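Colleague: Give me coordinates for this.
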Amino acid sequence: MSAGGQECAEAAADAAFERHRRRLFGLAYKMLGSLAETEDVLQEAWLRWRGADRAAVRDEGAFLARTVTRLSLDVLRSARVKREAYLGTWLPEPIVDETTPAPDESVELASDLSVALVLALERLTPLERAAFLLHDVFDMPFAEVAETLGKSVEACRQLAGRGRIHVAEERPRAKTSAKASPEEGQALASAFLKASRAGDMAGLVAILAPDAVLRADGGGVRPAAMKPLVGAERIANFFGRMIRLNLPVEPRSATFTSINGLPGYVTIEADGLPQTTAFEIADGRIAAVYVVRNPEKLGRLMGW
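Modeller: Predicted structure coming up:
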């Protein structure tokens, strides 16, 4: 092939990859919960696509999905010990506003990068996660799922079925902030920021659902609640206790934004490090709070 022909072929390959990038990003992020690992997987998938015999590929979308899935499974296997030894509550690396890929309107669930969904997937085994995502989210036939995972069709049906059950149990059934108005979301986020930093326990109870849950991820590096806090009063007492202990709770700055499609804000804390706080809203109250403090997951917010 001439130099010009090679350049045209590579340009066509790159264009094909870009057509599928949104879906591939969603697949890898749901598998891994890490932006850095997701970007590494997409880069390796692109290199493999560049080097593949593309003329022999019948379905480029399926080929790329298989590649990304296998690469993601390799990452999960290598990170298994690290995940199991994680200190405190694990939350996915937050996707803040401008870094969120535009939704793929043809697959509603595939564009759902909510924290609740990623947490539900995190409770699955890697193979259950892969089978469920490929079949239920990306509409891949079980025959192709089996080829991707190196399992029988029946085994993949069972894996996806178990994944489906767990996700249905874990994902919130109520109307969430994805359907709440931006104004409602920002108003509740603003009220939470003000009340939590002032230790206003009554104010917090007023805006939290009675069974609200707060999850905070400090990664064992920064102080954070080690286990989820369940119940409006328990969450309010936690922030009241922080005030009584004279902990430095007032942030240097706060920017309201969208985090994984949820209303929230990014703060620069008294120690100079960033923190993200995202909210799920149900029936006009905060149903869940997700706080990420682990610096390893927030480096891009500081330009690291």
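Colleague: Please make it C-alpha for all contacts and neighbour counts, starting now.
Modeller: Will do.
Colleague: and the closest residue to Leu301 other than its chain neighbours, how far is that from Met140?
Modeller: Leaving aside its chain neighbours, Leu301 sits nearest to Pro274 (7.1 Å; criterion: C-alpha to C-alpha, 6 or more residues apart in numbering). Going from Pro274 to Met140 by C-alpha to C-alpha, to the nearest Å gives 39 Å.
Colleague: what does Glu18 give?
Modeller: The gap separating Glu18 from Met140 is 20 Å, by C-alpha to C-alpha.
Colleague: quick one, which of the two is more surrounded?
Modeller: When Glu18 is set against Met140 and neighbours are counted by other C-alpha atoms under 10 Å, the residue ahead is Met140, at 19 against 13.
Colleague: this one next, for a side-by-side:
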Amino acid sequence: MFSLCYRMLGERAGAEDAVQDTWLKWAASDVAQISNPPAWLRRVASNISIDMLRSAYRQREVYVGPWLPEPLVQPEAGAPVHHFELAQECELALLWAMERLNEKERAAFILREAFDADYSEIAGTLGLSASACRQLVSRSKKKVQQAGPRIDATTQEVADLSQRFFMAIMSEDFEAALALLTPRSVSISDGGAKTRAARRPLVGGSEIIQLIRALYLKTKAEQGWTTQVRTVNGKPAFLRYQFGVLDSVTTIAPDYDGKIAWIYIMKNPDKLAVMSK
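Modeller: Predicted coordinates:
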């Protein structure tokens, strides 16, 4: 259930609340009368998430700067596996692309693409006909594909491109880093008014590198910085710490030419604190 709710909401705490509400409804139901418990749970969790998402969208309209979904970091080897293991497979680029969908489009897309629900189940969940749900899923796919970042890149593709990009920056070869970007590359930072971050998406390699270069040289002069590569939402990401406190999470999505299409930078300390639990 967490995986479904997290994909719907893009937030860990919200997803956990939705899961709890779903199980409370299950506990209050006559379970013996439920012929298909998995479908029942998906329907309830989806509708709870739809209601929460409507409220969340209103809040995001007044959010300071771009809003980005919260990342999920894969536990280190030997660490206990959390209940959100399956949700880690949902890429941040896909979560961000799904922000273009309304509540029912998002639910239909997730139920069909992530959980292979048939159209009759989706229809029962959303209160629509099966035919309308087919159209809803088709429209949602087109919107997601048109959103920008590529969502079908392999882990190895992301790892190779990330290594080249971050190594170029750390060696201060900003020309090499720029060569991995294009005029269409987009960098999005989420600081949530809690820390310094770009208040708008940066478009084009020159603008992106200008900011990255300035930030790198600034932090280079400060003490206590360390970096780590971890798996975040199923893909490699670059985590930066200052005196052991997580400061940012950065990951990329490539285009079909092997260049960087999209850079995700999470700096909101509230989201990073939730992620670190």
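Colleague: After superposition, what is the TM-score?
Modeller: Here the TM-score for the pair of chains, by TM-score structural alignment, normalised by the length of the second structure, is 0.83; 269 aligned residues with a C-alpha RMSD of 3.0 Å.
Colleague: hmm, back to that, can I assume the residue nearest to Leu301 of the first structure is in contact with Thr255?
Modeller: No: taking contacts as C-alpha atoms under 8 Å, Pro274 of the first structure lies outside contact range of Thr255: 10.7 Å.
Colleague: Now list whatever residues contact both of the two.
Modeller: Any residue near both Pro274 of the first structure and Thr255 by C-alpha atoms under 8 Å, 6 or more residues apart in numbering counts here, and that gives Val266, Thr267.
Colleague: out of the two, which sits in the busier spot?
Modeller: Between Pro274 of the first structure and Thr255, counted using other C-alpha under 10 Å, Pro274 has the larger neighbour count: 24 against 11.
Colleague: per the alignment, Ser206 of the second structure corresponds to what in the first structure?
Modeller: When the first structure is aligned by TM-score structural alignment, the residue opposite Ser206 of the second structure is Glu233.
Colleague: Arg100 of the second structure and Arg184 of the second structure: what is the separation?
Modeller: When distances are taken as C-alpha to C-alpha, Arg100 of the second structure and Arg184 of the second structure turn out to be 19 Å apart.
Colleague: quick one: the helices in the stretch 151-277 of the second structure?
Modeller: In the stretch 151-277 of the second structure, helices defined by DSSP state H, counting those that start in this stretch lie at 155-170, 174-179, 205-220, 269-275, listed in chain order.
Colleague: Go through those helices and name the closest to Glu70 of the second structure.
Modeller: Between Glu70 of the second structure and the helices of the stretch 151-277 of the second structure, the shortest separation by C-alpha to C-alpha is 6.2 Å, and it involves helix 269-275.
Colleague: With the first structure overlaid, report how far the closest one is off on average.
Modeller: For helix 269-275 of the second structure, the mean distance from the matching residues in the first structure following superposition reads 1.9 Å, by mean C-alpha distance after the TM-score superposition for the first structure.
Colleague: Output the longest strand belonging to the second structure.
Modeller: strand 245-254 (DSSP state E).
Colleague: which position in the first structure aligns with Pro108 of the second structure?
Modeller: Wrong residue type there; residue 108 of the second structure is Ala, not Pro. Under the alignment (TM-score structural alignment), Ala108 of the second structure maps onto Ala131 of the first structure.
Colleague: from the chain's centre, how far out does the helix or strand in which its match is found sit?
Modeller: Using DSSP states H and E, Ala131 of the first structure maps to helix 126-132. Mean-position distance between helix 126-132 of the first structure and its chain equals 16 Å (C-alpha atoms, centre = their mean, to the nearest Å).
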